[in-house]
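Chemist: Next one to model:
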Amino acid sequence: MKIGIIGAGLSGIIAARELVRQGHVVELIEKSRSVGGRLATRRIGDGRADHGAVYFTVRGEELEREVQSWMNANWVRVWYADPYPRYVTIDGMNALAKRLAEDLTVQLNERVENVQVEEDGTVTVKTDVTTRSYDRLVMTAPLPQSFDLLGDLAVDVEPALRRLIYSPTFVGLFECAGDVQIGADGILDQELVPGVLKIVDNRQKGISETSLISVYMEEAWSEDWYERPEEETLAEVERLFREEVGVLDIPSRQLKRWRYAQAKDVWHEPFYQVSHHPIYLAGDVFLEADDPSGRTRFESAYLSGLRVAETIEKNMDR
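Modeler: All right, here's what the predicted structure looks like:
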């Protein structure tokens, strides 16, 4: 069976690995120049800065077994534990995505324009490069983007799922000179100045040779500032950062804008099939019914990709 996956973030990569293991021909389509989605790391000078997922935690046995294998391979390590371990990737979060996708077929820099189901049941995916056909399709992009690609097929999706809303997030990246200390472990995430969600020193975190600070802004602040000019927004992020940590020498600064950073609600199933069509929606917003956290995160993305792959394999003859 030939299976297409739109989006090479964690859910897409995990689904692809499992489907390939089951013997299927799998192809990931990713609009960006790299896999990973919000497992995002940026090189700045001699350093690295994560600017998507900061770390990940583990609640369930399936991911725990997988993480143990990653630790044995020296891919991930424990950053700190309060009260349970926060895991990070040795070379930045994007490095884990690249390692997991290493043997997969990935079409990078290719933007999907629309999705259609043909009379014979195959799924046609038109991109800005070519047209591709699949027996099954998994869509792991943020839901508003997936619904746009589905076009008229989106009417077959339950209204409650179509109404799900995402919030944006800004992340400021600041290269700092001198000896910078951000908390005991390299993270501040409690009682910060209004607007700032967390501050992370990627050097103390262990992924950067230089002091690169990632400043994550709160949901409400990011919504208020989303339509403002980038230079003005970055200047305000820097002002709040300096207000929290004091005077710093900052040779360079950048701003990252995540339009669909966090869903304001979740769907309590690990994936969703679009009516009777061979199209599945997956991603971190899809949680298992007994999920102990109740919010989107690394583990929900991992389990969503795993569950949709298992279901496709189980139902492949239907």
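Chemist: From now on I want contacts and neighbour counts done on CA atoms only, so please keep to that.
Modeler: Fine.
Chemist: Skipping adjacent residues, who's closest to E238 in space?
Modeler: Residue nearest to E238 in three dimensions, not counting chain neighbours: G172, with 7.4 Å by CA to CA, 6 or more residues apart in numbering.
Chemist: quick one more, to check against the first:
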Amino acid sequence: MKKKARMRIGIVGAGVAGLTVARLLKEAGHNITIIDKGRHPGGRLTTRDKGHGKFDHGALKFNARSEEFKEALDVWLQQGYAQPVQYPGEEAGWFEPVPCARDLAQTMALGLGVKVATEVTSLERDNGRWRIRAGNQSWDGFDAVVLNPPVPQTLKLLPSNHVFVSRLKPIEYDATWAMTLVLAARDGFLDVPFTKVDSGDISMVVMEGLRNGRTDDGPWARVLVHASHSFSNAFLESGEELVKERLIKAFEERFGEVKVLYVSVHRWRYARVKNPLGERHLWDPDLKLGIVGDMMLGSRIESAYLSGYSLAQEFLNG
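Modeler: The predicted model follows:
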């Protein structure tokens, strides 16, 4: 197979799919520029640290079904950035990032030079090549561009008459509010890492200090609370103080009164894809324009990885 000439490729979004396609294309010898509006690469592979310890407040664990993702997982296991877990009442075959989610994201981004805290505002064609703009900054001369943001943000960047627009417009998302709590420790509190709540305003409670290798370093308990999709969608545009009040009330109604030492909330506006496209990626070979992300196969970490992997393979082998 004839090796492709070295190309300059711009990637918008450094989630799992964006990082995956960037890594594979860079390893194949291409010149990569990857830009993300977040403070850290990784998308929902993210961690907060507010002084009482770390919270993985996005993706918490993942499994591996495909051979492609199993190969990547084997590398992470060997590097010490993932570990198998089986908590009480759960099936085997799950893994979680270690020491925390951000560490796994950072190793995926290592050497890619991700430009963070930079929101791309437009794409332009100029003499057969792409220009990426972010406010008053711009990068020129890209042979190809790959988009990894959620659908509403991707649609703002696509040419309005492009065929991908009609493919992506029907895709919808559920939101999730994530609340991080530091509580005064008390006897008889939750003694399992994960507790699923099947009704009401809360869907899941995670005791961070009970997860493998993670202990609380003081007389407190770190608790992550995921709101239900129904609550999160209904309160999507509500202020943070109201969301905190409602979720703490729902938590106490279920688990009893608590003393809150610290609380914060984060809105995942595009937490779960309701109706994924069902394809691994989209690729326009004429414009050299690709789209990857969880809008393709769903919101699992593996699905995002497969999306980026698949586009990289088509680009390299097509």
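Chemist: Need the TM-score from the superposition.
Modeler: Scored against TM-score structural alignment, normalised by the length of the first structure, the superposed chains reach a TM-score of 0.90; 305 aligned residues with a CA RMSD of 1.9 Å.
Chemist: got the contact list for L112 of the second structure?
Modeler: A22, R23, K26, I32, T33, I34 (CA atoms under 8 Å, 6 or more residues apart in numbering).
Chemist: Strands along the stretch 101-250 of the second structure, start to end?
Modeler: In the stretch 101-250 of the second structure, the strands defined using DSSP state E, counting those that start in this stretch lie at 122-126, 129-134, 137-142, 144-147, 173-184, 194-196, 202-207, 220-227.
Chemist: Out of those strands, the one nearest G293 of the second structure is which?
Modeler: strand 144-147 (8.3 Å; CA to CA).
Chemist: Tally up the residues packed near L100 of the first structure, please.
Modeler: 17 (other CA atoms under 10 Å).
Chemist: What of the one 3 residues further on?
Modeler: Each residue near D103 of the first structure was counted by other CA under 10 Å, and the total is 10.
Chemist: now do S211 of the first structure
Modeler: 26.
Chemist: residues touching it, list them.
Modeler: G47, E175, C176, A177, G178, D179, V180, D201, N202, R203, Q204.
Chemist: out of those, who's nearest N315 of the first structure?
Modeler: Of the contacts of S211 of the first structure, the one sitting nearest to N315 of the first structure (CA to CA) turns out to be N202, at 44.0 Å.
Chemist: thinking again about what came up before, mind putting the strands of the stretch 101-250 of the second structure into a markdown table with distance to L311 of the second structure?
Modeler: Below are those laid out as a markdown table (distance: least, CA to CA, whole Å):
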| stretch | distance to L311 of the second structure |
| --- | --- |
| strand 122-126 | 20 |
| strand 129-134 | 18 |
| strand 137-142 | 17 |
| strand 144-147 | 9 |
| strand 173-184 | 23 |
| strand 194-196 | 35 |
| strand 202-207 | 34 |
| strand 220-227 | 32 |
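Chemist: For E252 of the second structure, which of these is the nearest?
Modeler: Nearest to E252 of the second structure among these is strand 202-207; the distance by CA to CA comes to 11.0 Å.
Chemist: The closest one vs the first structure, average offset?
Modeler: Averaged over the aligned pairs, strand 202-207 of the second structure sits 0.9 Å from the first structure after superposition, using mean CA distance after the TM-score superposition for the first structure.
Chemist: Run through who's touching that strand.
Modeler: So strand 202-207 of the second structure is contacted by 190, 192-197, 221-229, 231, 247, 250-251 (CA under 8 Å, 6+ apart).
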